[in-house]
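*Asks:* how would this look folded up:
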Amino acid sequence: MTSPQPARPAGIIAQQIRETAPEEKDSAYPQFLPDLCGVSAVAVLVMMGELLAVVLVLAVDGLREFSWQRLGLFSLTAQWVILPAAALLCRLRPRLARLPRWRAGATSFAVVLAVLATVMLVQQWWQARLSGEPLDLWALAGNLLLGAICAGVVLRYAYVQQQLRNQQRAELGARIEALQSRMRPHFLFNSLNSLASLIAVDPDRAERLVEELSALFRASLAEPRMVTLAQELALARRYMEIEALRLGPRLRLEWQVDESLADTPVPSMLLQPLLENAVLHGVARLRGGGCIRVEVTRHGRQLALSIENPLAGGEEPTARGGNGMALENTRQRLAAHYPQGFRLDAAADGDRYRVEVALPLSPGQGQAAGGVPA
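*Replies:* All right, here's what the predicted structure looks like:
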C-alpha cells in the first residue's frame, strides 16, 4: 500500500542498522574441482562414460563388427567407476580446496584409482569365476593403465574448468568492489556536507547524525554481495531518515513495496545512490521540498524498482552532470551481477524525474505467503 511516511526519531536507527547490516565474512577457499554433486554435472559424467565406452568398442571391434554386448559391459564398468568416484570427490571437495594443488591433485587421482582398481578387480574375479580360468593379471594391469590415463585426462579437464571459473569469479568480485568503492567517497562527502550544515544550526541533531552515519557506513563498507530486498530497503529507509534530519519537513516519502518480495536477492547498495540523487538533485533544490516515491513490484518474471522525485525548473539532473556517475556505476554493477540481462532507464517527465530498474527473478522467487505471485 502507499502511504506518506515521515522520518522516524533517530535514537534507534544506529541499533537497528547494527542488527540488520550484513557482516563481513572470510572469503572461502578457491575450489580445486567443480561441484560433482549437481544434476548437470552427473549428467555430463554419465555422458562422458558412455562416449568412452563407445570409443573402446570401436577400437576393439571396429564399426563393421560393432558389439552391443561389449558396449553394455564397457558402459556398466565405466558407470561403476565414474559415479562412486564422483560421489567421493564431491564429499572431499571442501577438504581438497584447503590442500596445496599438488596434494589435492594427487588425492583426487588416488581416489579415482582406488575406485577403478576395486571395480576392475571385482570384474576380473567374476569373469575368472564364470570361466573357470585363473585371474589374468596382465589384462587387469592393462585395464588399470587405460583407466588411469582416462581418469587423468578427465581430472585435468575438470581442474582447468574450475580454475577458469575461479578466475572469472575473482575478476567479477574485483570489478564489483571497484564500482562500489567509487560511490563511497561520493556518499561520504555529501554526508559530511549535511553534517556541516547542521553543526551551527542544531548541534544535538548533528550529534545524532554522526551516530547514524557511523552505523550506516558500517553497512555500506561491508563486503559487496547480494542481500535480500528487505535488507536493502531497510538500509535505504535509514539513509532517508538521515537526510530527513537535515531537510526536516521538506522531505516527504512514499513507499509502495510488495512485501512478498522481501526475500528476493538484490545487489547491496543498489537503492542508496539512486535515492541520494533524488534528494540532492530534486528535493534539496526546491524551497518547499517535495515527495520522493519508491515503488517495488513484480512484473511477470522481473523485479521492478522505481524512484521518482520532483525536478527544480524541469531540468534533468544529468544535464547538470551530477547524476551521471551514480547511474553509470549502478548500470555497470547490474551488468556484472546480471549478465543474463537487466534494464535501467532514467528520464524526466514534466516536473518529475523517474528512474526504473528491472531485474530478472529466478523461478519461485517472490511467491507470496498466500500463494499469490508477488
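*Asks:* going forward, measure contacts and count neighbours with C-alpha atoms only.
*Replies:* Will do.
*Asks:* How much space separates the residue nearest to the spatial centre of the chain from Pro267?
*Replies:* Nearest to the centroid of the C-alpha atoms of the chain, with distances taken as C-alpha atoms, centre = their mean, sits Met226, at 5.7 Å. Between Met226 and Pro267 the distance is 4 Å, computed by C-alpha to C-alpha, to the nearest Å.
*Asks:* need the contact list for Cys37.
*Replies:* Applying C-alpha atoms under 8 Å, 6 or more residues apart in numbering to Cys37 gives the contacts 86-87, 90.
*Asks:* so it, which of the three states?
*Replies:* coil (DSSP: H, G, I helix; E, B strand; the rest coil).
*Asks:* any idea how far it is from Val266?
*Replies:* With C-alpha to C-alpha as the criterion, Cys37 and Val266 are 27 Å apart.
*Asks:* With Gln124 instead?
*Replies:* In this structure, Gln124 and Val266 are 56 Å apart, going by C-alpha to C-alpha.
*Asks:* Neighbour count for the two, which is higher?
*Replies:* Under the criterion of other C-alpha atoms under 10 Å, the comparison of Gln124 against Val266 puts Val266 first, with 21 against 18.
*Asks:* quick one: contacts for the more buried one?
*Replies:* The neighbours of Val266, taking C-alpha under 8 Å, 6+ apart as the test, are 226-229, 232.
*Asks:* among these, which are in helices?
*Replies:* Judged by DSSP state H, those include 229, 232 as members of helices.
*Asks:* Can you tell me which of the contacts of Val266 are classed as buried?
*Replies:* Buried subset of these (neighbour count, 16 or more other C-alpha atoms under 10 Å): 226-229, 232.
*Asks:* ok, which stretches of the stretch 101-250 of the chain are helices?
*Replies:* For the stretch 101-250 of the chain, the helices identified by DSSP state H, counting those that start in this stretch occupy 101-131, 137-199, 203-220, 229-247, in order along the chain.
*Asks:* Ok, the stretch 251-374 of the chain next?
*Replies:* 271-280, 324-337.
*Asks:* Can you tell me which of the ones you listed is packed in deepest?
*Replies:* For the helices of the stretch 251-374 of the chain, the largest average neighbour count (mean count of other C-alpha atoms under 10 Å) is found in helix 271-280, namely a mean of 21.
*Asks:* hmm, who's touching that helix?
*Replies:* 183, 187, 232-233, 235-236, 239-240, 243, 292, 307-310, 322-323, 326-327, 355.
*Asks:* Kindly calculate the angle that that helix makes with helix 137-199.
*Replies:* With axes from the mean of the first three to the mean of the last three C-alpha atoms, to 10 degrees as the basis, helix 271-280 and helix 137-199 are set at 20 degrees to each other.
*Asks:* quick one more, to check against the first:
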Amino acid sequence: MSRWQKTFESNERLFWTFHSMGWAGFALIYYIGSFLHDVRPIWVFIILLNAYAGWLVTIPLRYIFRRARNLSPLKMLGVVLLACYVTALIWAVIKNINYWEIYKHGYRPDAWYMYFTNTINSMIMIGCWSGLYFGIKNFQMLQKEKQNALKASTMAHQAHIKMLRYQLNPHFLFNTLNAISTLILLKENETAEAMVSRLSNFLRYSLDNDPIKRVPLSQEVKALRLYLEIEKVRFDDRLEVEWDIEPSCEDALVPSMILQPLIENAIKHAISKMEQGGRIAISARIFGNDLLLDVADNGPGADIKDGQLSREKGVGLVNIRERLQSLYHRNFAFSVEHNQPTGVRVRLRIPSELKECKL
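*Replies:* Have a look, this model is predicted:
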C-alpha cells in the first residue's frame, strides 16, 4: 500500500495533510497576490506568521465541528457560525498585531474600519476553511456509505451463489444413503464401505470448495469421477461413462460443482429409465477464448421448449443458469438440446481462464 493510500485511509493523517497544505497554499497565494506590494523578507515573514497563526487557531474548530455534527441542524448552524466568528476575530487580532507592530513598527491608522476590514477578510477565510472541512467530511461519509452498500451487495451476492450451489446436493445424498443402507442389508459390507469412503471424499470436496471461486477442470473431473463411481454402484452395468477431456482444458478454471447437477439430472431422467445400455458422455475443449463443456445422455429424451426442459421441476438447471449469470454476467451460454440419436445434450460456454502457475 502506497503512502498516499495510507494517508487517505486515515482520517487523522488526512486532516493534518489537508490542513497544512491549505494554509501553505494560503501563504503562497497571498504572497503572489501582493508581490508588487512588497518583496522584502520582512513581508514574507509577516505572511508566514499570519499563515502559521491561521494554522493554529483553526485546529480547535475541528473538534468543535466534530461535536456539533451530533446536534440538531439549527443548533449545529449556530455553533458553527459562533465558532467561525470567534476564530476569525482571534485571527484578525493576531494579524493586526503582526502587521502594525512588526511590519509598521507601531504605526496605527486613525480609521477604525481598517481593523474591521481585516476581520471581514478573516471571516471569509475561516468560512472557506469550514466549508472545505464539512465538504471533505460529507464526501468521506458518502464514500463510506457506498463502500458499505457495495460490501453488503457483495455479501448478498456471494450468499445467493452459495445457496444455489448447496441446493444441488440433497437428492444425491438421499439416494446414496439409501443405496448404502441396501448394501448393508444385503451383507455387501466391502462395497458399502467403499461407497462410504467415496461419498466422504466427494462431500469433502463439495464443502471445502468455495462456490464463489473457480477450480481447475482437472480437479472438477476428479470429483465427478468420485460421484460417478458412487452412482455406478447403484446402476452397475446400466451406466457407462465416456470421457473426452482435451489436455489443454485441464488447467481451465470452472465454477466448482457446475457439471455434477447436469450428470445427476441425466442419471435421474435418462439412466434410471433404461434397463441397460445407459451412457453419459462428458467432453471439454477449448475454442478460441472459450471453454466448451458438454454433458450428453442416450436416454429416452425429453420435450425441450425455448432451450428449457419441460420435465424440469427442480432447481438443478435453473440454479446452474443463475450461477453462471452471477459469475459471468452475459459472457456465457447455456443450452439444452436433443442428442442424436436419442437423449438430451447440455452445452456450456464460459470464458477460458487458466490456472496461474506457481514458479
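*Asks:* Looking at the helices of the stretch 251-374 of the first structure, which is nearest to Leu198 of the first structure?
*Replies:* In terms of C-alpha to C-alpha, the element of the helices of the stretch 251-374 of the first structure nearest to Leu198 of the first structure is helix 271-280, at 16.0 Å.
*Asks:* so where is the closest one in the second structure?
*Replies:* Following TM-score structural alignment, the aligned partner range for helix 271-280 of the first structure in the second structure is 259-268.
*Asks:* any idea how far that stretch is from the chain center?
*Replies:* Relative to its chain's centre, stretch 259-268 of the second structure lies at 31 Å (C-alpha atoms, centre = their mean, to the nearest Å).
*Asks:* same check, this time on stretch 280-293 of the first structure
*Replies:* Distance, centroid of stretch 280-293 of the first structure to centroid of chain: 34 Å (C-alpha atoms, centre = their mean).
*Asks:* Let's see the distance spanning it from one end to the other.
*Replies:* Its first and final residues considered, stretch 280-293 of the first structure spans 15 Å by C-alpha to C-alpha.
*Asks:* Which positions within that stretch qualify as buried?
*Replies:* Taking 16+ other C-alpha under 10 Å as the basis for neighbour counts, the residues of stretch 280-293 of the first structure that come out buried are 280-284, 289-293.
*Asks:* Then stretch 295-314 of the first structure?
*Replies:* Along stretch 295-314 of the first structure, these residues count as buried under the neighbour rule (16+ other C-alpha under 10 Å): 295-298, 301-312.
*Asks:* what's the span of that stretch from first residue to last?
*Replies:* One end of stretch 295-314 of the first structure to the other measures 22 Å (C-alpha to C-alpha).
*Asks:* Ok, stretch 309-329 of the first structure next?
*Replies:* Chord length of stretch 309-329 of the first structure, first to last residue, is 20 Å (C-alpha to C-alpha).
*Asks:* How far does it sit from its chain's centre?
*Replies:* Average the C-alpha atoms of stretch 309-329 of the first structure, do the same for its chain, and the two points are 29 Å apart (C-alpha atoms, centre = their mean).
*Asks:* Equivalent analysis for stretch 205-219 of the second structure, please.
*Replies:* Taking C-alpha atoms, centre = their mean, one finds the center of stretch 205-219 of the second structure at 19 Å from the center of the full chain.
*Asks:* follow-up on the earlier one: from the buried residues of stretch 295-314 of the first structure, which is closest to Leu135 of the first structure?
*Replies:* Distance to Leu135 of the first structure across those (C-alpha to C-alpha) is lowest for Arg301, with 61.7 Å.
*Asks:* Wait, the closest one touches Gly366, no?
*Replies:* No. Assessed by C-alpha atoms under 8 Å, Arg301 of the first structure is found out of contact with Gly366, at 9.2 Å.
*Asks:* Can you report how many residues neighbour Leu207 of the second structure?
*Replies:* Other residues near Leu207 of the second structure come to 11 when the count uses other C-alpha under 10 Å.
*Asks:* Looking for the alignment partner of it in the first structure.
*Replies:* Residue-level alignment of Leu207 of the second structure against the first structure, with TM-score structural alignment as criterion, gives Leu221.
*Asks:* Its match: what's its closest spatial neighbour, skipping adjacent residues?
*Replies:* When the adjacent residues along the chain are set aside, Leu221 of the first structure lies closest to Arg184, with 7.8 Å between them (C-alpha to C-alpha, 6 or more residues apart in numbering).
*Asks:* Relative to Asp202 of the first structure, how far out is the one you found?
*Replies:* Arg184 of the first structure is 26 Å from Asp202 of the first structure, where distance means C-alpha to C-alpha.
*Asks:* Enumerate every residue touching Gly289 of the first structure.
*Replies:* Contact partners of Gly289 of the first structure, counting by C-alpha under 8 Å, 6+ apart, are 249-252, 283.
*Asks:* Can you tell me the closest non-neighbouring residue to Ile246 of the first structure?
*Replies:* Ile isn't right for residue 246 of the first structure; it's Arg. For Arg246 of the first structure, ignoring the flanking residues on the chain, the nearest one in space by C-alpha to C-alpha, 6+ apart is Ser194 at 6.4 Å.
*Asks:* Please apply the same query to Ala151 of the first structure.
*Replies:* That would be Val112: by C-alpha to C-alpha, 6+ apart, it lies 7.0 Å from Ala151 of the first structure.
*Asks:* what residue of the second structure takes the place of that neighbour?
*Replies:* With TM-score structural alignment as the criterion, Val112 of the first structure matches Leu14.
*Asks:* okay but its match is in contact with Trp4, surely?
*Replies:* No. With contact defined as C-alpha under 8 Å, Leu14 of the second structure and Trp4 do not form a contacting pair (9.5 Å).
*Asks:* Between those two, point out the one with more neighbours.
*Replies:* Neighbours per residue (other C-alpha under 10 Å) separate Leu14 of the second structure from Trp4, with Leu14 holding more: 15 against 10.
*Asks:* Relative to Val344 of the second structure, how far out is the more buried one?
*Replies:* Taken as C-alpha to C-alpha, the spacing of Leu14 of the second structure relative to Val344 of the second structure amounts to 62 Å.
*Asks:* and what of Phe174 of the second structure?
*Replies:* Shown here: Phe174 of the second structure relative to Val344 of the second structure, a distance of 24 Å by C-alpha to C-alpha.
*Asks:* Of the two, which one has the most company?
*Replies:* Val344 (25 against 10).
*Asks:* residue in the first structure matching that one?
*Replies:* Aligning on TM-score structural alignment places Val344 of the second structure opposite Tyr353 in the first structure.
*Asks:* Lys95 of the second structure too?
*Replies:* Under the pairing rule here (TM-score structural alignment), Lys95 of the second structure has no equivalent within the first structure.
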